[in-house]
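A.B. asks: with the sequence up front, the predicted model follows.
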Amino acid sequence: MTQSKEIVVEQTGSAIGRPERQRRTLLGLGLTRIGRRRTLQDTPAVRGMIAKVAHLVKIVGEK
């Protein structure tokens, strides 16, 4: 059985005044307010989403 890696992401910036595309990306990551953390599967798609809003989120840990 293969073990999938996980990544913990925290929202550090507000979505207020940001383009709609960035707001939808944050929602896709499950982030709705500053300080909220989500544990997500470490896939290329998730990494791409994080890269699009890198100025609004930070990676706090990897499992």
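C.D. replies: That came in fine, so what should we check first? Residues are numbered from 1 along each chain as shown.
A.B. asks: can we go C-alpha only for contacts and neighbour counts from here?
C.D. replies: Noted.
A.B. asks: tell me, how many residues neighbour Arg23?
C.D. replies: By the criterion of other CA atoms under 10 Å, Arg23 has 17 neighbours.
A.B. asks: and the next helix or strand past the helix or strand hosting it?
C.D. replies: Per DSSP states H and E, Arg23 falls inside helix 20-28. Counting by DSSP H and E, the next helix or strand C-terminal to helix 20-28 is strand 37-41.
A.B. asks: take a look at this one as well, against the first:
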Amino acid sequence: MPRTFVWHPSKGPKTTPKPLAPTLGQLKITQVRSGIGHPHWMRRTLAAIGLKGHQQSVIQADTPSLRGQIKQVRHLVEVTPVEGSTNG
């Protein structure tokens, strides 16, 4: 009999946050978990977003390509919309 995946109740988050509604502004992306122990493509996605280390934040313009990158590493980052359109 083949082995099957068994979901353990204590593993993983209890709930996942709903994705943000599309905006024309900017997003603040904060890395809340390390890329260590994750596949190389996830670490490269974090670098492409502009995150270099744990607890670093960047402000990026909201684009469909950025949304796709965030979706790839959504368990490693926290995303909040930015009020105002100034960089810095």
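C.D. replies: Thanks, I have the structure now. No experiment lies behind these values; they were computed from the predicted model shown.
A.B. asks: if we can go back for a sec, now do the buried residues in the helix holding Arg23 of the first structure.
C.D. replies: The neighbour-count check on helix 20-28 of the first structure (16 or more other CA atoms under 10 Å) flags Gln22, Arg23, Thr25, Leu26 as buried.
A.B. asks: and the two most separated of those residues?
C.D. replies: The distance between the two most remote of the buried residues of helix 20-28 of the first structure (CA to CA) is 6.3 Å, for Gln22 and Leu26.
A.B. asks: give me the common contacts of those two.
C.D. replies: Contact with both Gln22 of the first structure and Leu26 is made by residues Ala15, Val53, according to CA atoms under 8 Å, 6 or more residues apart in numbering.
A.B. asks: can you pull out the helices in the second structure?
C.D. replies: Using DSSP state H, the helices found in the second structure span residues 40-49, 64-72.
A.B. asks: turn those helices into TSV, including distance to Val79 of the second structure.
C.D. replies: Below are the helices of the second structure laid out as TSV (distance: least, CA to CA, whole Å):
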stretch	distance to Val79 of the second structure
helix 40-49	12
helix 64-72	8
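A.B. asks: Trp41 of the second structure corresponds to which position in the first structure?
C.D. replies: The equivalent of Trp41 of the second structure in the first structure is Arg21 (alignment by TM-score structural alignment).
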